[in-house]
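> Next comes the sequence, and after it the predicted model I'd like to discuss.
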Amino acid sequence: MLELKFNDELSEDDIVLFEITGGSLKKRSTNKAQRFEFRKLPDRDEFIMALHDFEPSLPWLVFKMTQAPIQALVSRIYQVEMILIRMCLNAVHTTINKVVKYKSKYTEIRKMTDGKKME
């Protein structure tokens, strides 16, 4: 697989950067600084992933026919998981808001009826 090292110097609030330092999928001799990046999109609750200057250890044609489709599948699975997590968090947030709203109404009704007997 790939060995990643977090790059604290180049990472920011909306960019998380990892250097690809080794692993069986990385070409051993390369002059390029290979990196893996997560970047939050401005004004959105989404991000993109990018693989920069990556050179696979496999010959290009073999990589294109084997490793590349697997990487695309893994990225797609990750995307679906993030969508599901966001949906769950939105559902929880909506439920919490409803509970707070109903509790507020209940408290208001209690204040209005305190000391009064219900007939």
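It's in. Residues are numbered from 1 along each chain as shown.
> make it CA atoms for all contacts and neighbour counts henceforth
Noted.
> Can you show me the helices along the chain?
Assigned by DSSP state H, the chain shows helices spanning 60-65, 67-113.
> Out of those, which is closest to residue 20?
Nearest of those to residue 20, taken as C-alpha to C-alpha: helix 67-113 at 15.2 Å.
> Second structure follows, compare the two:
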Amino acid sequence: MNRRIFVLALGLGVAAFVAPRVALAEDHLAEAISHTKEAIDHGKQGHADVLVTHAEAALKHAEAAEKAKKNEHTKEGITHLKASITEGNKKDAKAATGHAEEALTHLEAAQK
């Protein structure tokens, strides 16, 4: 009986340690997706400066999600967010929007 209680306690301890990191990664990913959508909306309106603001916020959340839980789609999304920021800083809203849309595709795939 003592062995069962020990195994149960150990299992619950591991679950309590791992669960918050996974949940935190999902929260960051959701925030990254939200900011990326905002960046795309503003990019389509030609507001490169606002696009950059949202893309930078999305990048911070995507990097936090990647740190909490490694994922190739998140990593690719980060690459496109950085490219979006670079193009947005050049005032090229169309190119920046294209990269933001590609980032969104990867970030949404990382959620699945």
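In hand now; what should we look at? Note that the structure is predicted; figures quoted are calculated from it, not measured.
> Tell me how they score on TM after superposing.
Here the superposed chains carry a TM-score of 0.38, computed using TM-score structural alignment, normalised by the length of the second structure; 49 aligned residues with a C-alpha RMSD of 1.9 Å.
> Of all the helices of the first structure, which one is nearest residue 39 of the first structure?
Among these, helix 67-113 sits nearest to residue 39 of the first structure (C-alpha to C-alpha), with 13.9 Å.
> ok, back up a step: columns mean neighbour count on top of the helices of the first structure, output as a markdown table?
Putting the helices of the first structure into a markdown table (neighbours: other C-alpha atoms under 10 Å) gives the following:
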| stretch | mean neighbour count |
| --- | --- |
| helix 60-65 | 12 |
| helix 67-113 | 12 |
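> and these as TSV, adding distance to residue 52 of the first structure?
Formatted as TSV, the helices of the first structure follow (distance: least, C-alpha to C-alpha, whole Å):
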stretch	distance to residue 52 of the first structure
helix 60-65	16
helix 67-113	14
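> and of these, who's closest to residue 38 of the first structure?
helix 67-113 (12.2 Å).
> What is the closest one packed up against?
Helices and strands touching helix 67-113 of the first structure, by 3 or more C-alpha pairs under 8 Å, 6 or more residues apart in numbering; DSSP states H and E: there are none.
> follow-up on the earlier one: so which of the helices of the first structure comes closest to residue 51 of the first structure?
helix 67-113 (10.7 Å).
> got the buried residues for stretch 94-112 of the second structure?
The neighbour-count check on stretch 94-112 of the second structure (16 or more other C-alpha atoms under 10 Å) flags 94-108, 110 as buried.
> residues near residue 44 of the second structure, how many?
Residue 44 of the second structure: 15 surrounding residues under other C-alpha atoms under 10 Å.
> My error: substitute residue 40 of the first structure in the last question.
16.
> can you check the one 10 residues further on too?
As a burial measure, residue 50 of the first structure scores 11 neighbours (other C-alpha under 10 Å).
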